[in-house]
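> Need coordinates for the below:
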Amino acid sequence: MKEKVQLTENAMNSIENGAVLYEKDTKVESIALLVKGRVELVADGISMVLGTGNFLGACDVGKELHSFTYYAKDDCAVFVIPVQGMAGIERILAEKPDYRGLLVTSLNYFLAEIKKQLQHLREENESLCGFIKEKYELCDQVATMCGFEVSVENALQKVENSMQQSLQEPEDLGKYYLECAKMPIEAQKKFFCGSQYVAMYHYREQCDVVNEFLAYCREQGEVLHRLFRCLILEEDALFQTVGKLALSLLEKGVRDPRIDQSVDQIVEKINETETFLTEKAGIPIQLDRDKMERLYFALLSGEGQAQEEIEKLDEPGIEYLYESLGQIVEYAPVHMRVKSEFTEAVEAFMSLSDKFARTPEATEVRKNISKLYYEIYEAVVKKSMDDEDIPLAVRLFLDYGFVSEKLLTDEELDTMLQLRPEADQAEDGCRVYTMSKWLQAVYDGVKETSKNEFDEDFATYLRRQLKEQKITQKEMDEAIVDKEQRLHFECQNMFRYASRIINGNVTMFVPILCSDGIFSNMQNSYMTEKRLNDAIRQIEKIDYSIFYRERLVSYENVDINKAIVIERVTPDIILFPVYGRNTIMWQDITGKRRTSKGRLFVPVWLEKELSLAMVQLMGNFRWEKCRTETGSHWNDFRYPSLTSEYSDYLQFYKKNSELSQERKNKIRAQLVQCNNKHKEVFLKDYADWILREARGAMKLSRVARTILFTYCPFSAETMKALEGQTAYSEAAKKYIRDNRAARKSLDMMMHKWTKAGLAVPQEILATVEYLKG
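Model (predicted):
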């Protein structure tokens, strides 16, 4: 197809075959009388060809924007007349009486052609609807008879919903002009040439009727497109449903001629409808024919190919994401007002040239999306808990924050569809939850609610509400066991608040996935349970004790009233459906129990390099775990701990005789860089401890190295690699001394079980192994 031609006004123009004369939705500045050749008109829901004697663009002078794109079907000649609105047409009709009859007569025939197209669209819709229903019912009947489970209710409902949008135009719409079109051409021309007023009056009404017919054509075209999607382009489309049934029968060594014949008929119907949509309705279609060809090949090949092809039919495709925003909003069981406002907000966001501009308009649009997003998400995730057939667009919304295919490139969509969440096969790793799975666990009571931004869990929050007399005791008792209130608390507090921090772009944050907000390769930034645990294990190879906690136990059978055992407690990791650069250590424990699991938040699309992000996250976990264990004494040097000794070290570094002046200057620079926050300095030192010191590259001060070796000791394997380096031997002295004392104490305890002829408890043996590093 060639580019739009430059038309010369008040002159005859030669137009090459395939060239564009006018483009849809551009301003009407002229009309063109077709003198030679044919021109194709294409709009939403209609495609038709006009011959000589027609005024191109004349039907849109009043609305000032072209309703069609005009393509030359042959080498054409047109005479171009400049117009400025209806006043321009009035001037032309006043100056050129011959144009009066020609203009009105050509529009009469134009209306008659549009009416024919509309009737064809309606007949095509009714025929296709009947065909799809018939085949779905046959599929259901055969599946039931052969003992297969096939769900067709949702698909049939989609067909019904599509047809409900097919409105019948009034019977008398444009009837006067349609009857005029049946009159002899010369009689029409002679009549309308006689009066400029009569011609102009008819012309105005013709333009209005054209726009009404076009609206009905557009609507019927949309219905046909939706029915075509029900035929081949949806996850539960007729082709996929019947195809899978045919392959399932084949796999069992059964063939049903009605199903085999239906596959042929469906493919034929797909081809016919695709041609109609493209050539008659002006709607371009992108169709992956590989699926049809593979299905045919599998049916011809026999049982061996059947199972493999069933799996391929289930593979997601971009075509399933058509109008994703509409699919998600339709799925969400929320008020129509919320659906409408969210749709409008996302569409406004899509129309922004700079989606992350700091302008008041862009800020307001992003704010509107954020305000409604979490209400939609909460409703969708709750509905999905009882749905075994969640649409692809909805699954991507829940897991990735995806809302519209228009906000991502085709390459990004392809990448997203190819991604698979890899599970971690080892049993000792961190459990990783997608946000939807986590919210379901909270809803079902498997997991406690997370703390909000004020460090309150749900129970604490309710107690404060009761204290402030905002709720009664009865309301509190009911709320504490109410699943929906627990879910709402988790969504509107933890999820909403932490998403912004995780994204890292606090002032311009929007919770939906958008190409303009992606700054790394999606394949590389995608987080899975396996990738996260692999990165964490690399840290554990160095800082082996990070997930181990002390627990007091007693064994009366051997007269041990108090013993300390060590047990491994890995935190849960929750994947947030956002693109972001930050990870969050949200809770190091759940509730009050010291041996409960913590909660770490990670974006499903991580912009940072994974290993660096995990080192920072583990450093955070180390610090907060120590603060919890030591309570109010976390920064009191009289109670030795990681946090108290590090705080003392940074607070009094100027008086520390073990530090050189050069080292003191570096510490001062660190504190300035970290806004005098001791935790931030520790995180930088911890990163050096894991990434550099563990490899023998000494970056820390002697004091910091000793503290870290005492509370974050290197594993035996790492120590062996650093053997012979005096700096590490010195730093390890206190750790080695304490470790020997603990092992000696355990040896004495184990002797009691041996002496009594009893088996040593597993937790004691596990503690012995732990102390070996």
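> only C-alpha atoms for contact and neighbour calcs from this point on.
OK.
> for the helix or strand containing residue 551, the distance to its chain's centre please.
Following DSSP states H and E, one finds residue 551 within strand 548-555. Computed by C-alpha atoms, centre = their mean, to the nearest Å, the chain-centroid distance of strand 548-555 equals 44 Å.
> for stretch 404-414, same thing?
On the basis of C-alpha atoms, centre = their mean, stretch 404-414 is displaced by 10 Å from the centre of the chain it belongs to.
> got the buried residues for the strand holding residue 551?
Residues of strand 548-555 classed as buried: 548-549 (neighbour count, 16 or more other C-alpha atoms under 10 Å).
> Tell me the helices and strands packed up against that strand.
With contacts taken as 3 or more C-alpha pairs under 8 Å, 6 or more residues apart in numbering; DSSP states H and E, strand 548-555 sits against strand 560-568.
> Give me the next element, helix or strand, following the strand it packs on.
Heading C-terminal from strand 560-568 (DSSP H and E), you reach strand 572-580.
> Which residues outside that following strand are in contact with it?
Strand 572-580 is touched from outside by 397-401, 430-435, 438, 495, 499, 502-504, 511-513, 517-518, 527, 597-607, with contacts defined as C-alpha atoms under 8 Å, 6 or more residues apart in numbering.
> One more sequence to fold, the one below, so I can look at both together:
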Amino acid sequence: MNILSQIHNSEQILIWPEFTWASTVNGTILLFTVLAIAYILHKLAKKRNERTKAYRERILAKLDLRVFQSKDIILFHEFIYQLSYTKLRKISEDPAWYAKYFIVEFMKFLGDHTNIPSWKIVLLVQLTDTAVSLSENSQPGYIPAILQINTKEDSAILLEVDEASDISLGKRISGKIYAKRGDNLLSLKKNPNVQLYFQNWNNIWFKVTATLRSHNEMGFDLFIKDIPEKDNIRTTNWIEAPREKKFVETKVVQEPIEPGEIYKEYKDSLTTILEYSSVAPDVAGQIRNLVKSFMEHPGYIRRKHRQEDYKILIQLYRACFLKFRSQTENIPKPVLLFMYFFFLDETLVSERRIIDLESSVAALKVTSATASESKSKILIHLFPDWLNLVLGGKRNPSKNQMGQTYDQVEKSKLLWNQGAEVKNLRDKEYLLKLLDWELDSLLYMGILGISLNPNFAYPILSEDQFYGDTAGSLLHPHKISTSVEKILKMDPGLFSREVNANSSSNLKIVNWMRKEYFADFILLPYGGDRGVLWQDTSEGNISRSRLLFPTVFKENIDLAVTKALGEFRWETERSFRGRKWKDSPPDTMTSQYNEYLEYFPNSPSLTFEAKKKIKEQWTKARQNIKDMFAVDYANWILYEQIPGRSKLNAKVREILSRYIQLNLAA
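From the prediction side, this is the model:
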């Protein structure tokens, strides 16, 4: 021992310890152990990733996606990339991979992660069955069908029969629900009548009435009550367009057109549109390359597009609109379809589709004008008409993706010693700035907003965006008006808000008054699968919010409009409450709903099943309280008034019944 220092009373204050290798060796061993474990884990993770990639490639090879359309290829890729490692291994290695694992998981995916119609799920499963059966010489032992309990909801199911001919009068059939689960079967009355829809080998849809004898969460047992009969309407409407990228006649035209007439008018449509726009040659070349790439790389590869692709296509739209705004006659037909649907190339859609789209433009204009002139609390605008309203000073420019108004951005420029902008609606430079702002703020970001999967949103019209007949896929303004009228009958206070009208000097006295705030519906020239609240009421747009919808729409309109108006109701309520929207007292709809989501895991009034369902819905809504409320609002409006159809838990039902009182007499 070495004494380093002593004090006057000879007490040691610090002693240097004896040297030992033990700690050094232990530390070295620990370091090497950690590094070895990290190396092993890295190798295992790398090996697992390689196996995962190999499993995915093996599954894709089994499916042979060449027989599917681009939009279906996208679905298969999305499905495979969200499967767990365990499920991928089972599907890749099990001899009974298809019927035992793949189709079951695929239908669950279609029901939980997509909004495609149930009849489309049936057609997709049938095509997949055929492709796999031809390659493996095996029959699946079931047929896909649609189970409809009421006119609002249906479910894609698998009936445990070998052929459609097995569905006959007096037969007992079992099945399972995998996709588009609507009504809870357990809540139905005893032995209810249901409708079955299925296709035979000749692609003809049949309808049959059955009695639901027994059922549980997934399976059911049916008794066929009558003889299946042909359903001509569904056979006509529930049909996929041909996969080939060429003009193909798919239906009988009401007014026969001479062979080749349509082709002549739309031949080389992209050249016609580019010449009309007068864009620079280098820009035209870039657009041609984009369209060519879009055609040559269908499906999953399209998700690799860049923001610059959007910008240059919107630049083309801007150039065409400037001429389209002033020219009312002799507009080339391809340009007309481009302005309303982002049509660019005739080989991307069928001849039947072009005919239908051409005839629908006039109908869209008429119904839009009628809706705007009516006494409705909403106004509906086609996108070119909306741009004219902004340029004419009848509407303020929209907010950008940062929530900034045009005036706010211009004021911020003054901080950098730039001169104040002269606002003159007759000044060409000022109008061009407004047009650029609106296209960038509304069209560019709006196309992403109206798509459930923005990765695959691409502003070029193609057959991928349609399901069935054209009329059913177009969102005519009268469809929106009809849906809103239904909602207003159930929720008369939809557009009414309670605002502070206090003018007294005594701040403790609060006077409240009811005021109505309406909405503009703007139809973007593109295909999508949802409506979205783009801008709520603000100082720059005090009386009307703005909601965006696609012109080509492939979902349940009532459900989509109700969800969008649920967003409208939530955001307007929250904006009027300001920073205190979460505070209580006083209790408000926003504060009570926020409290419900914050404390539902520990709520004694909710069952374990209810908490599990809330957690799943909260995850699916990406923990966005506005989206969560919109779903609950839609369920409240559409289903709550129907006996045995409630989809809400007791807590949400209590909140909504307090603040959104239904007109059950409607």
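> Now the TM-score, please.
Structural agreement between the overlaid chains, expressed as a TM-score with TM-score structural alignment, normalised by the length of structure 2, amounts to 0.54; 399 aligned residues with a C-alpha RMSD of 3.5 Å.
> re the thing from before, next step: the contacts of strand 572-580 of structure 1 restricted to helices.
Counting by DSSP state H, the contacts of strand 572-580 of structure 1 place 397-400, 435, 438, 499, 502-503 in helices.
> one step back: now do the strand holding residue 551 of structure 1: everything it contacts.
If you take C-alpha under 8 Å, 6+ apart as the criterion, strand 548-555 of structure 1 is touched by 560-569, 594-595.
> Could you find the closest non-adjacent residue to the spatially most central residue of structure 1?
With distances taken as C-alpha atoms, centre = their mean, the residue of structure 1 nearest its centroid is residue 402 (1.6 Å). Of all residues beyond its chain neighbours, the one nearest residue 402 of structure 1 is residue 513 (5.1 Å), with distances taken as C-alpha to C-alpha, 6 or more residues apart in numbering.
> ok so, going back, could you dump the contacts of strand 548-555 of structure 1 to JSON lines with neighbour count?
Formatted as JSON lines, the contacts of strand 548-555 of structure 1 follow (neighbours: other C-alpha atoms under 10 Å):
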{"residue": "560", "neighbour count": "12"}
{"residue": "561", "neighbour count": "11"}
{"residue": "562", "neighbour count": "11"}
{"residue": "563", "neighbour count": "15"}
{"residue": "564", "neighbour count": "17"}
{"residue": "565", "neighbour count": "20"}
{"residue": "566", "neighbour count": "21"}
{"residue": "567", "neighbour count": "18"}
{"residue": "568", "neighbour count": "16"}
{"residue": "569", "neighbour count": "19"}
{"residue": "594", "neighbour count": "17"}
{"residue": "595", "neighbour count": "17"}
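> So which residues of the stretch 401-550 of structure 1 form helices?
Counting by DSSP state H, counting those that start in this stretch, the stretch 401-550 of structure 1 has helices at residues 410-418, 435-443, 458-467, 473-480, 483-489, 496-503, 522-525, 529-540.
> Mean per-residue distance, the strand holding residue 551 of structure 1 versus structure 2.
Between strand 548-555 of structure 1 and the corresponding residues of structure 2, superposition yields a mean separation of 6.2 Å, by mean C-alpha distance after the TM-score superposition for structure 1.
> Structure 1: which residue goes with residue 123 of structure 2?
With TM-score structural alignment defining the correspondence, residue 123 of structure 2 maps onto no position in structure 1.
> how about the lengthiest helix in structure 2, aligned to which bit of structure 1?
Criterion DSSP H: the longest helix present in structure 2 is helix 22-63. Under TM-score structural alignment, helix 22-63 of structure 2 corresponds to no residues of structure 1.
> That helix: how far from the chain's middle?
38 Å.
> what's the following helix or strand after it?
The first helix or strand that comes after helix 22-63 of structure 2 along the chain, using DSSP H and E, is helix 70-82.
> got the angle for that next one vs helix 22-63?
With axes from the mean of the first three to the mean of the last three C-alpha atoms, to 10 degrees applied, the angle from helix 70-82 of structure 2 to helix 22-63 works out at 150 degrees.
> If we go by neighbour counts, what in helix 70-82 of structure 2 is buried?
Under 16+ other C-alpha under 10 Å, the buried positions of helix 70-82 of structure 2 are 70-77, 79-80.
> got a markdown table for these, with distance to residue 276 of structure 2 too?
As requested, those are arranged in a markdown table below (distance: C-alpha to C-alpha, whole Å):
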| residue | distance to residue 276 of structure 2 |
| --- | --- |
| 70 | 30 |
| 71 | 30 |
| 72 | 34 |
| 73 | 34 |
| 74 | 33 |
| 75 | 36 |
| 76 | 39 |
| 77 | 38 |
| 79 | 42 |
| 80 | 43 |
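> and of these, the nearest to residue 136 of structure 2?
Ranking the buried residues of helix 70-82 of structure 2 by separation from residue 136 of structure 2, with C-alpha to C-alpha as the measure, puts residue 76 on top at 19.2 Å.
> corresponding residue for residue 439 of structure 1 in structure 2?
Using TM-score structural alignment as the criterion, residue 439 of structure 1 maps onto residue 387 of structure 2.
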